[in-house]
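[1] Sequence isn't available, so here's the structure alone:
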């Protein structure tokens, strides 16, 4: 069923100063389930669940229906077998995996999943921390990534160093930020990969919670197909319990030169990460920023981190200002089961049709190990289409 919504101005939002750019408070759209993409990830053997799901076009062009294949990266991943709707013994969870999708359509015969295997041929995590800062028990959850066409077509993927702890609500905490560098044209298991510690993790202080960059990437270059390219790669971060969004930018050729990165302080681009301003809040730890045909930018996220709605804010530029939250989709999974929660919505421009945005969000359970046998397909991405009018 289509849901038609038109949002009008909020009195507290500042009007646009450039009359040529449409309002940041109003959007005409419909939303529908993308059942074809949903079904791609309903699987009964091998990979049967995962979160994260960032999508990276191998050719580096991130516009609707461009490219011929896609790298899909997952964080925690479930592997095993489901028969007649029943989860079979011997399933396992690993901390990250990838898939490669050939073509632009969600066809099961065109997607293949990859991870490592241990000495007993059981599934094992694909990317394990091995930077100088990594602890023995640390593991990676994966952030956004892109193909850097300047200069070598390497794939860059952010990786969050996670450590299990007993004094946190969810039993883990992020302790560092790393960058995975996969050589051009390489394929799993990426034996030639490089891993770099980055300075893009913000430890918690007395006023804010911790923060980290890599929640989303917008490549605003001609090579990536951006409609108004300025030549920079914009990297978004999220910090604190308010899920405050920050943004940095850097030229593609300088991506590994962390001293060349600049952070938006609300007025200008500055070298000090501690001066990064909040450009939006109530976001999620994974998100996306996508240019629209009318000159605005769509920030897509899960409202309030694990709220029930997929949210959108309209922006005047990749760094804002951004308008109010527009709730474009109420996720039905949280009404179907009181133990389920939804999180980390984002758009996938190059897998979208012209005039639309394909959007995913993740589903999990507060009582995961109890719910999984009863609902073995719960832990997989869900998809919707935002159709712009």
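    Received it, and whenever you're ready, just let me know what you need. What you see is a predicted model, and the numbers here were worked out from it, not measured in a lab.
[2] can we go C-alpha only for contacts and neighbour counts from here?
    Fine.
[3] Which strands and helices lie in contact with the longest strand along the chain?
    In the chain, with assignment by DSSP state E, the single longest strand is strand 69-83. Judged by 3 or more CA pairs under 8 Å, 6 or more residues apart in numbering; DSSP states H and E, the packing partners of strand 69-83 are strand 45-57, strand 92-94, strand 97-102, strand 139-148.
[4] quick one: it to chain centroid distance?
    Put simply, strand 69-83 sits 15 Å off its chain's centre (CA atoms, centre = their mean, to the nearest Å).
[5] Same check on stretch 356-367?
    11 Å.
[6] Same question for stretch 249-269.
    For stretch 249-269 - counting by CA atoms, centre = their mean - the centre lies 20 Å from the chain centre.
[7] next SSE after the longest strand of the chain?
    Next helix or strand after strand 69-83 toward the C-terminus (DSSP states H and E): strand 86-87.
[8] Which parts of the stretch 201-350 of the chain are helices?
    For the stretch 201-350 of the chain, the helices defined by DSSP state H, counting those that start in this stretch cover 333-336.
[9] quick one: buried residues of stretch 167-186?
    Residues of stretch 167-186 classed as buried by neighbour count (16 or more other CA atoms under 10 Å): 173, 174, 175, 176, 177, 178, 179, 180, 181, 182, 183.
[10] Now the residues you listed in TSV, please, with extra columns for distance to residue 24 and secondary structure.
    Formatted as TSV, these follow (distance: CA to CA, whole Å; DSSP: H, G, I helix; E, B strand; the rest coil):
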residue	distance to residue 24	secondary structure
173	35	strand
174	33	strand
175	36	strand
176	35	strand
177	32	strand
178	34	strand
179	33	strand
180	35	strand
181	36	strand
182	38	strand
183	39	coil
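[11] Just give me the closest of these to residue 270.
    Set against residue 270, the nearest of these by CA to CA is residue 177 (20.2 Å).
[12] How about the closest one: what's its closest non-neighbour residue?
    Distance criterion CA to CA, 6 or more residues apart in numbering; nearest residue to residue 177, sequence neighbours excluded, is residue 160 at 4.8 Å.
[13] returning to what we had before: okay, the angle between the longest strand of the chain and strand 97-102?
    Calculated by axes from the mean of the first three to the mean of the last three CA atoms, to 10 degrees, strand 69-83 forms an angle of 120 degrees with strand 97-102.
[14] here comes the other one, which I'd like you to weigh against the first:
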């Protein structure tokens, strides 16, 4: 049983007001008072009242203000929760003066069986980082000197969980010519723009209209849809070519007129004909036309005759260059649209390779393979310095673990539907992953992997969660989303669980103490504030308490300039049951500050210790 200590024992005179600085953020418990008085705690610089006498039930505070209306006495006990203290040993291990000199996005994985539980002394730890600084320091060891390189990801290995030593082996990937490159670079359909067929199945457009358009005068024209695995298909719902921004309505004749629809269990065939279909010209962007399928298959093919008047709506006598187009194809299993799709075409008018890179989100080890759900990012020069990027999608990376290390050269990747833009709200998943199955060492396994994401509208960000069986992790259409007490297939119905979270975070089962059996979400309050916070959840899908501030990061004050802190998260297999190892990132909106101060752009560590011990 926890032994909650008295943290304040105070007598006040009538009319006296006193503010107590606890030195740290403490979880508050029972508050016993005699006399008429008010008690307030400071939350993000705002004073909020507490009901006294009563129980604060773990609300955290550093500053507490007491105001006595008559002679009074108050006793405040610590409550259930966590207290933070700096972890200098881990922080110093990531301070380096040459080669790998800093990185953000730090996630950790136990490659030894994928066990994500506490106290893993025999772990083989993999760290993955996002944008990484590579170079040398000056002779004082306080500044970085030019040239300073920035590959978009790097890794490090540690034998064990850090309890005995922190001999971290930082790794950089190099091109055969010797220059530093990322371990994983985008190589999937989401990195292309133009009139590509992927526009037919994407639902992430931010108000812009994107079409599929064939090449000029194709000799043959087919569109092939891969459903990832064989499954029942009820219908296709198609929007023909339509461009509301084009004043010349003649261009709508690009739309498909006749096509043959076939299905197969193999991309090589044989193909079973379903129907010959005639499509009308679209009148708007919601002008859907249904094509009944009622088959179980993995592949669907549209075979379009490449002649004016047959394959499109131009006249057969029209001497215009033959071009064919579509706006959207939705494939339905019952009433649910399938989204984990791949589409190829025998002819494309424009395919433009975008400048892009990955930012690795969280991942999971399953059956000696590691999976990541990285953000695919493109540059956006219209934004302020330090924020000149835009997220375009989320990919799925799969790589084998060979002899205790990840073979990134053998990785595969694909685009996923875990990134969507809907009604001015951005939805994405992969910010945190909780492996709650037996092989991952889960304390109370239920056989699922929980994949956390968030929705963002303006400055408002809300946590959401999906779950999937580990053997189906790579099949996104098998994900289920928690929605008001049920698990559903529609991502956009996922319930908000917790607000003020960060873009990277963690959710971890609590293995001991008064909160045993619950989970703790760790994050940076509102992404890039100076406050690290946590929330306690009854289950992996909540309900969660309101955020509880646990630590005020000192770096914005210590480093000055435009330094900021962001994206806190826990590392369970590097932790002990009563002390949770947590990292957060330190960065600057001013690139010059990265040169001027070696302490910018490397992770910091703290430990969360359970109260009552």
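    Yes, it's here. What you see is a predicted model; the values in this text were computed from it and never measured.
[15] Just give me the match in the second structure for the residue nearest to residue 177 of the first structure.
    In the second structure, the residue matched to residue 160 of the first structure (TM-score structural alignment) is residue 375.
[16] Trace residue 538 of the second structure over to the first structure, please.
    Mapped onto the first structure by TM-score structural alignment, residue 538 of the second structure lines up with residue 316.
[17] OK, contacts around that match?
    With contact taken as CA atoms under 8 Å, 6 or more residues apart in numbering, residue 316 of the first structure is in contact with 21, 24, 295, 296, 297, 322.
[18] which among the residues you listed end up buried?
    Looks like the contacts of residue 316 of the first structure have 24, 296, 297, 322 buried, using 16+ other CA under 10 Å.
[19] Give me the three-state assignment for the first one.
    Going back to what we said before, that points to residue 24 of the first structure. Secondary structure, DSSP: H, G, I helix; E, B strand; the rest coil: residue 24 of the first structure is coil.
[20] I'd like the distance between it and residue 296 of the first structure.
    According to CA to CA, to the nearest Å, residue 24 of the first structure and residue 296 of the first structure sit 8 Å apart.
[21] do the last one as well
    Spatial separation of residue 322 of the first structure from residue 296 of the first structure under the definition CA to CA is 10 Å.
[22] residues shared between the contacts of the two?
    24, 314, 315, 316.
[23] Settle this for me: the second one is touching residue 300, isn't it.
    No - here residue 314 of the first structure does not reach residue 300: they are 9.0 Å apart, not a contact under CA atoms under 8 Å.
[24] still on that earlier bit, run through the residues that contact the match of residue 160 of the first structure.
    Per CA under 8 Å, 6+ apart, neighbours of residue 375 of the second structure: 358, 359, 360, 361, 391, 392, 393, 394, 395.
[25] what do you get for residue 22 of the second structure?
    Counting by CA under 8 Å, 6+ apart, residue 22 of the second structure touches 7, 62, 63.
[26] One more: residue 191 of the first structure?
    By CA under 8 Å, 6+ apart, residue 191 of the first structure has no neighbours at all.
[27] To which residue of the second structure is it aligned?
    Superposed on the second structure with TM-score structural alignment, residue 191 of the first structure falls opposite residue 409.
[28] do residue 264 of the first structure as well
    Using TM-score structural alignment, residue 264 of the first structure lines up with residue 482 in the second structure.
[29] Check residue 29 of the first structure too.
    By TM-score structural alignment, residue 29 of the first structure lines up with residue 82.
[30] tell me the contacts of that match?
    By CA under 8 Å, 6+ apart, the neighbours of residue 82 of the second structure are 26, 27, 550, 608, 609, 610, 611.
[31] go with 10 Å
    Taking CA atoms under 10 Å, 6 or more residues apart in numbering, we find residue 82 of the second structure in contact with 25-27, 58, 60, 520, 534, 548-550, 578-580, 607-612.
[32] Tell me how many other residues surround the residue nearest to it when sequence neighbours are not counted.
    Leaving out its chain neighbours, the residue that sits closest to residue 82 of the second structure by CA to CA, 6+ apart is residue 610, at 4.4 Å. Other residues near residue 610 of the second structure come to 22 when the count uses other CA atoms under 10 Å.
[33] and residue 610 of the second structure, what pairs with it in the first structure?
    In the first structure, residue 610 of the second structure lines up with residue 388, judged by TM-score structural alignment.
[34] Residue 439 of the second structure too?
    Counting by TM-score structural alignment, residue 439 of the second structure lines up with residue 223 in the first structure.
[35] That match - nearest residue in space that isn't next to it in sequence?
    Nearest residue to residue 223 of the first structure, sequence neighbours excluded (CA to CA, 6+ apart): residue 61, at 6.6 Å.
[36] does the one you found belong to a helix or a strand, and which?
    Using DSSP H and E, residue 61 of the first structure falls outside every helix and strand.
[37] Surely it and residue 67 touch.
    Yes - with contact defined as CA atoms under 10 Å, residue 61 of the first structure counts as touching residue 67 (6.5 Å).
[38] what's the overlap in contacts for those two?
    Common neighbours of residue 61 of the first structure and residue 67 (CA under 10 Å, 6+ apart) are residue 350.
[39] So between the two, which is more surrounded?
    residue 61 (23 against 19).
[40] So the aligned partner of the more buried one in the second structure versus residue 73 of the second structure, what's the distance?
    Using TM-score structural alignment to pair residues, one finds that residue 61 of the first structure aligns to residue 115 in the second structure. As judged by CA to CA, residue 115 of the second structure and residue 73 of the second structure stand 50 Å apart.
[41] Enumerate every residue touching the residue nearest the centre of the first structure.
    Centroid-nearest residue in the first structure: residue 286, 4.2 Å away (criterion: CA atoms, centre = their mean). Going by CA under 10 Å, 6+ apart, residue 286 of the first structure touches 52-54, 142-144, 213-216, 236-238, 300-302, 305, 343-346, 361.
[42] Pull out the buried residues from the residues you listed.
    Buried members of those, scored by 16+ other CA under 10 Å, are 52-54, 142-144, 213-216, 236-238, 300-302, 305, 343-346, 361.
[43] Run through the strands of the stretch 201-350 of the first structure in chain order.
    For the stretch 201-350 of the first structure, applying DSSP state E, counting those that start in this stretch gives strands covering 201-202, 211-220, 232-239, 244-250, 262-264, 269-270, 288-291, 297-302, 309-315, 326-330, 340-347.
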